[in-house]
Each structure stands twice: as structure tokens, then as C-alpha cells.
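> Sequence first, predicted coordinates after that:
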Amino acid sequence: MGMEKTVAIQSAKAFVAVHCGAGFYASHNNSLFISLCRSVCSEVLRTLENGSSAVEAVCAAVVALENNPLTNAGVGSNLTRDGTVECDASVMESSNNLFGACGAVKGVKNPVLLAREILHQQMSPRDGLVAPMIFVGDGAVQFAKSQNVETVDLSFHQTEPRLKKYNEKKRSLHCVDTSTASGAPNDAESELDTVGAIVVDMHGVIAVASSSGGVAFKYSGRIGQAATYGAGIWCETVGADGFACCVSGTGEQIIQTSLAKAFCDALQQDDVSLESEVSSAFLNSKRITGCHPRYMGALVLQVSDWLQSAKGFLHVVHTTPGFCWAMASSNRKNPQAQLSRLLLPRDASSSTNVQSVAVLGYSV
């Protein structure tokens, strides 16, 4: 059902973890996804050790994932029913609990950088108004341009594989939403969701970010968990402890359960395991409507007294067939990476794979 691992932890200063999305991974692409996660961790760790802030570093990680056409974020995103790309993204920081997000955005090169700008604007509200947390649609694009966030032609994020897949689905489903279709992709294709990252900087500040092209063949204007407060990402500091989570999977189910916050809340309770929380808050939740399989994958970080001892644990959780992730730290500069696979039973919603990995827990 699941496994947990605890390893002695050594002091460290910086940490980064990333994932390429929960979903179906084509077997011939395994090494490409693992290599991508490793390279992003290595690069972001260097920036952290050179003094980058948590927000800047976590956004740099997600930008690297958005710019790679392998992922369903930024370049290579899924197409809507109308044949366009609409992206969601968000970022959150533990020191001030600020959250910035954008949704259903067209033509913004790196949506996570727009989310970062929305977060930054909250630090210095203008005109005496409450600063917005979330921008969507055309308003988000207008705001991006006003803040010099790079915009691109609407075709920029489209790739030939996504266009081919879109045309095939349009012909075969006759404009029926793919979320109602049965069956899983064959082994020649990958079906992935939201990418994400968590970092801890040299000052012990935690930041988390997420970006997504959304479900394939979605309705235009649809918003997923990557742009929803408490659902796709969460981080906070409670005393000397810090918590962060980024979630990928079926957006509507994740929104209905506010899953990222639910996982962080669970880690603050002594008598609740993360595996039991997956079961109660997601797999068996009465908040989720419909009969579709319950798909999610998450990185959940817990740290304690970071500046003194850098104690922490990274939990890797998924109910999808695959979940590719990696982590690196000042004590483990060679990133640990894995494409975790789960053999689903006929009732896919009843299966969980839970791993608890000690953060920075290996000798260097």
C-alpha cells in the first residue's frame, strides 16, 4: 500500500524539490523526465547558495519546467476545446503568507512570473485599494503588460504533438470533454498535469510555486488547482516549524478538498499520518463529486528549526500511475530523482503510494 522511510538528518542551508506532474508517463520518456528534474534542482540549488530569495528561486525552477515542452505547463501545454493554450500558475511564501496567482491566461510566456508579480504587488498596495491575489483571462494579460512581464504570440506555447493530440481528440470525441472519456493513454504518450517546486532559502524562508496548462480539451476559461488558494499550493510557518505542499492531478477534485492546505494541516497533528490523510481527505472524501478516478500527486515538506539544524522531511505522495520528482540540498548537491510508478487496480481510486523521504538525510 505504501512505505515510509526515515533517515538521520544533517545540517544544511538550502533545499529544492521539483516535480513534472502526476499522471501517465510514457516509458520511453523516463530518462528525459528524470534528467529534467535533476538539472532543474542542480541549477536552482546553485542560485539559492548564491543568495537567491526563496520566491525568486522557486519561480526559476518552475520557469525551467514551463520552458520544456515535455511538461504540461507553458510551452507544450494542453489545448482547450477552442484549440488555444490557457495557463494557470501560482506562488506562495511562508514569511508573509502572501499568495499570487493567474488563471486562464493566454500569451504570457511564463505564467509563474506573472503570479510572482501579483504576489509582489501585494507588498506595496497602490491607490488605497486591497491588492488583488488572482488575475484571470484578458485582465491578467493586461496586468502582465503593465508590469513588463513578457508576452508572446498565442501560438508560442503550442507544439506539434499537442496539436496532433488535440485534432485526434476532436475527431474521436466530437467535442466531448475528455474528463468523461474512459480508459488511460497508451504507453506511447504521456498525460501529465501541473508542475511544481518547493524551496528553502539561506534564511529559512520557504516558497512554493505551481504552473499548469490544465486538462486536455478543457473548456476555455476553466480554472484548475494551480490558480486556486489552498488547493494547488500552500506554505506557512508555525513557530519554528515550516510546512509546504504543491499538488498535481485532477483540478476539480483537488479544489473541492483544498488538498495542499489539508496536507500541511495534517502534518501539524501528532496523531495523523499523511497516508491516512490521503485516504480521508481525498480518496474517501464526500466533498468530491462524480465517479471519476481520484488522481493526485504531491510533494509535502516539513522542516523544523531550519537555520539551526535544518531538520526536515519530504513526503512524496501519488495516486496516479506515475509521478516524477527530484530533490537536492546543500548537503546533497547531486540530486536524488525518481519516476515513481504505481500499478493501479481496476478501482484506481482505492490505491495510494506514499513515501516519506528524509530531507537532506544522506551523508555528503
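Cool, the structure landed.
> Could you use CA atoms for every contact and neighbour count after this?
Fine.
> can I assume His203 sits in a helix?
No. Assessed by DSSP: H, G, I helix; E, B strand; the rest coil, His203 does not belong to a helix; its assignment is coil.
> list the contacts for it?
Leu307 (CA atoms under 8 Å, 6 or more residues apart in numbering).
> ok, now with 10 Å
Taking CA atoms under 10 Å, 6 or more residues apart in numbering, we find His203 in contact with Lys13, Ala14, Leu48, Gly51, Ser52, Ser53, Ala54, Trp306, Leu307.
> Below is an additional structure, to be compared with the one above:
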Amino acid sequence: MACIGTWTFSLAAINSCADQIQSNHTSLDSLIQGVNVIEEDPSTGVYLVGRGSYPNAEGTVQLDAAVMDGENLHFGSVCTLEGYSKPISVARCVMEKSKHSMIVGSGACKFAHDMGFVAEPNDSLMTEETRMAYEKYKLSSQSVDQVVHDTLAVLCLDKMGNVTAGVSTSGPPFKTPGRVGDSPLPGCGLYADNMAGAAAVTGDGDIMMRYCPSYHIVRLMREGAGVQDACDKVVTEMKERHGAPFEAAVIALNMKGEVGASSLLKEWIDVRNKKVYNGFPYSVWQLGKTPTIQIQQYL
């Protein structure tokens, strides 16, 4: 039993997942509840997740999320969802209650409403901090390339030997309306397969989606690679193929509960507490251990 999440702010999600898994909940139920903790906390919106996220270039909060069940390879995602603060829960409904695997835009909003989720005004999904940032953006025409690319990604392995992957993000602040990155795309932002394990990524999704890194990591593990070796190999390949520097980090979890991570980050600044991390920070829990923050150095 184990779980791993991207960035320091995932620790609250990992704590929740660990409690749920040890209480015999499934990896899927545990993951959804853990991600919801972050999605519903407006103080973590500055990390580009859920309530309190930055809006797009037109002032609308649009959220993406996806979930994948490694037991049967079932997958569900929503993209550019407006008016709902817990997109990972809507993505689960797509996976379990729709004949489709991905629903976007107004269709995703209608689907959420039909599933019983209650829509909120756009303004209620923003905080004073993100509203002020948007007003500043309109005046200065700040480039989205000047802001960080954070994504909440969580991987969970339960006592039954089932692994699940989930991601949730608002994407880059002030993005082009309708923009979808790698996060809600299977094999790109996340992948899970009980025959090997699970992986997820965070960073500049417009670049990473070209390489299908999550599927690549899981495939390497299925072929016998160690979890850390698989992460390093995929990140190295992206680095070499792309050439120019870009932000990328990956996490992975195999069926033994072993974890791995690799990144192209030399440092990460936590925008909430202004703490500087020399590398890529991520949260980890494994059976018999206390959830902790670990740091993966630049590859």
C-alpha cells in the first residue's frame, strides 16, 4: 500500500489517501477523496488546482481532471469544465456512468449538472488574490509563459493490489480559452495498469503531451524496468528530444509499492510560503511510514 503526489501541496491529499487506504477503502475512493481535499481548499488554488484557481484570458475558471483505474484500464476525464470546483469527481462519473471517456466544454458542464453536481458562479471559484492577479494581467498583458505550471497528480495502491491515477488542474493562469494540456489525456498526464503500476506528470503540458510520458513509464515497468529507472529514462528522452529547457517532472508507483520521481527542475518556489526547494518536491506515503515531502534533484 502506498501513494505519491506532486509538489508540497499534495501532502494533505496524501495524508487523506493514506488514512482511507488503511481503513480498507479502495485506491479509487481514496484518491478521489484526497484530491477533493485540495480542490476544495481555496488556499491551494494558487497552485492551479480547483477552487481559487487562476482564470483564463477572458476571466473564466476552466478546470481539467482525469482518473484512471488500473484494474480494468477504465478512464474518465473532463476538460474546460466551468462552474464546478471538484472536476476529479465529475471525471469519475464520466468513467463510471458515461459511455464516453472524455467530455469537454459545455457538454462537461451539462454532464456534471445531470449527475447532480451543483454549479457555482464563476466569481465564487476565485479568491481575492486570483481576481487581483487577473485584473493586473489585463492591465499589463503579462505572458502566460512567465508563470509556473503546477498540476496536482496522485497515484494510489490499495491492499487489494489495485492502482489508480488521478490529476486535477486549472492549467496555466490566463491561458487561451479552451486550452487543454496533457493532464486529462490518457498516457500523457496519467496512466495506470495493474500489470505494472501507475505514473503521472506535471510541468509544461503543451510540450510533455508530445511524448506520452506516463504511458511510456508504465510500459517500461511492465517490461521489467525499476520504477526509478523508468522515470529517469523517460525524462532523459524528453530532455534530449526537445532540446530547449522546459519544466517537467514525473512520479511513478509500481505494484510493490515502490515509488520513483524524476525532473528537469533545478528549483521550485512554493508561492504560498515563499520557500525554495532545490529540485522537485513531492509527497509520499508507504505502509508503515509517515507521509513526508521528498526532493528529487535535477536530472
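In hand now; what should we look at? This one's a predicted model, so the numbers in the text were calculated from it and none came from an experiment.
> Tell me how far Val259 of structure 2 lies from Thr44 of structure 2.
In this view, Val259 of structure 2 and Thr44 of structure 2 are 24 Å apart by CA to CA, to the nearest Å.
> quick one, which of those two is more surrounded?
More crowded of Val259 of structure 2 and Thr44, by other CA atoms under 10 Å: Val259, with 24 against 20.
> Run through the helices of structure 2 in chain order.
11-22, 27-39, 87-97, 105-114, 128-140, 205-208, 213-222, 227-242 (DSSP state H).
> Now tell me what touches the fourth one from outside.
Outside helix 105-114 of structure 2, the residues that touch it by CA under 10 Å, 6+ apart are 62-64, 77-84, 87, 89-91, 93-94, 98, 102-104, 115, 117-119, 178.
> now, which of those residues lie within strands?
Of those, the ones assigned to strands by DSSP state E are Leu63, Asp64, Ser77, Val78, Cys79, Thr80, Leu81, Met102, Ile103, Val104.
> so can I have TSV of the residues you listed showing distance to Glu267 of structure 2 and neighbour count?
Converted to TSV, those look like this (distance: CA to CA, whole Å; neighbours: other CA atoms under 10 Å):
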residue	distance to Glu267 of structure 2	neighbour count
Leu63	26	32
Asp64	26	32
Ser77	30	31
Val78	31	33
Cys79	29	29
Thr80	29	27
Leu81	31	26
Met102	34	21
Ile103	35	22
Val104	34	18
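> Can you tell me which of these is nearest Leu299 of structure 2?
Leu299 of structure 2 lies nearest to Asp64 out of these, by CA to CA, at 28.3 Å.
> Give me the distance between stretch 47-62 of structure 2 and the centre of its chain.
15 Å (CA atoms, centre = their mean, to the nearest Å).
> Please spell out which residues along that stretch are buried.
47-57, 59-62 (16 or more other CA atoms under 10 Å).
> Over to stretch 98-114 of structure 1?
98-114.
> Between the two ends of that stretch, how far is it?
Start-to-end, stretch 98-114 of structure 1 (CA to CA) is 14 Å.
> Where does that stretch end up in structure 2?
The aligned range for stretch 98-114 of structure 1 in structure 2 is 74-90, by TM-score structural alignment.
> Mind checking which of the buried residues of stretch 47-62 of structure 2 are in strands?
Among the buried residues of stretch 47-62 of structure 2, no member is found in strands (DSSP E).
> Nearest to Lys138 of structure 2 among the residues you listed?
Lowest distance from Lys138 of structure 2 to those (CA to CA) belongs to Ala57, with 8.2 Å.
> From Ala200 of structure 2, how far off is the closest one?
27 Å.
> now swap in Thr44 of structure 2 and tell me
In terms of CA to CA, Thr44 of structure 2 sits 20 Å off from Ala200 of structure 2.
> Tyr298 of structure 2 too?
From Tyr298 of structure 2 to Ala200 of structure 2 the distance is 17 Å (CA to CA).
> Of those two, which one has the most company?
Under the neighbour definition other CA under 10 Å, Tyr298 of structure 2 and Ala200 were set side by side, and Ala200 has more, 35 against 14.
> The more buried one - nearest residue in space that isn't next to it in sequence?
Closest residue to Ala200 of structure 2 apart from its sequence neighbours, by CA to CA, 6 or more residues apart in numbering: Leu190 at 4.2 Å.
> what sits against the counterpart of the one you found in structure 1?
Counting by TM-score structural alignment, Leu190 of structure 2 lines up with Ile233 in structure 1. Under the criterion of CA under 10 Å, 6+ apart, the contact partners of Ile233 of structure 1 comprise 89-92, 99, 196-198, 207-210, 225-227, 244-248, 258-261, 264, 298-300.
> and with 8 Å instead?
Residues near Ile233 of structure 1 by CA under 8 Å, 6+ apart: 90-92, 208-210, 226, 244-247, 260-261.
> how much space between the nearest residue to Met133 of structure 1 once chain neighbours are set aside and Val91 of structure 1?
Distance criterion CA to CA, 6+ apart; nearest residue to Met133 of structure 1, sequence neighbours excluded, is Gly100 at 4.9 Å. As judged by CA to CA, Gly100 of structure 1 and Val91 of structure 1 stand 6 Å apart.
> same check, this time on Cys264 of structure 1
Cys264 of structure 1 is 16 Å from Val91 of structure 1, by CA to CA.
> So between the two, which is more surrounded?
Neighbours of Cys264 of structure 1 and Val91, each counted by other CA under 10 Å, are more numerous for Val91; the result is 37 against 23.
> Was I right to think that one contacts Val199?
No. The criterion here is CA atoms under 8 Å, and Val91 of structure 1 misses it with Val199 at 11.4 Å.
> what's the overlap in contacts for the two?
Ala207, Val208.
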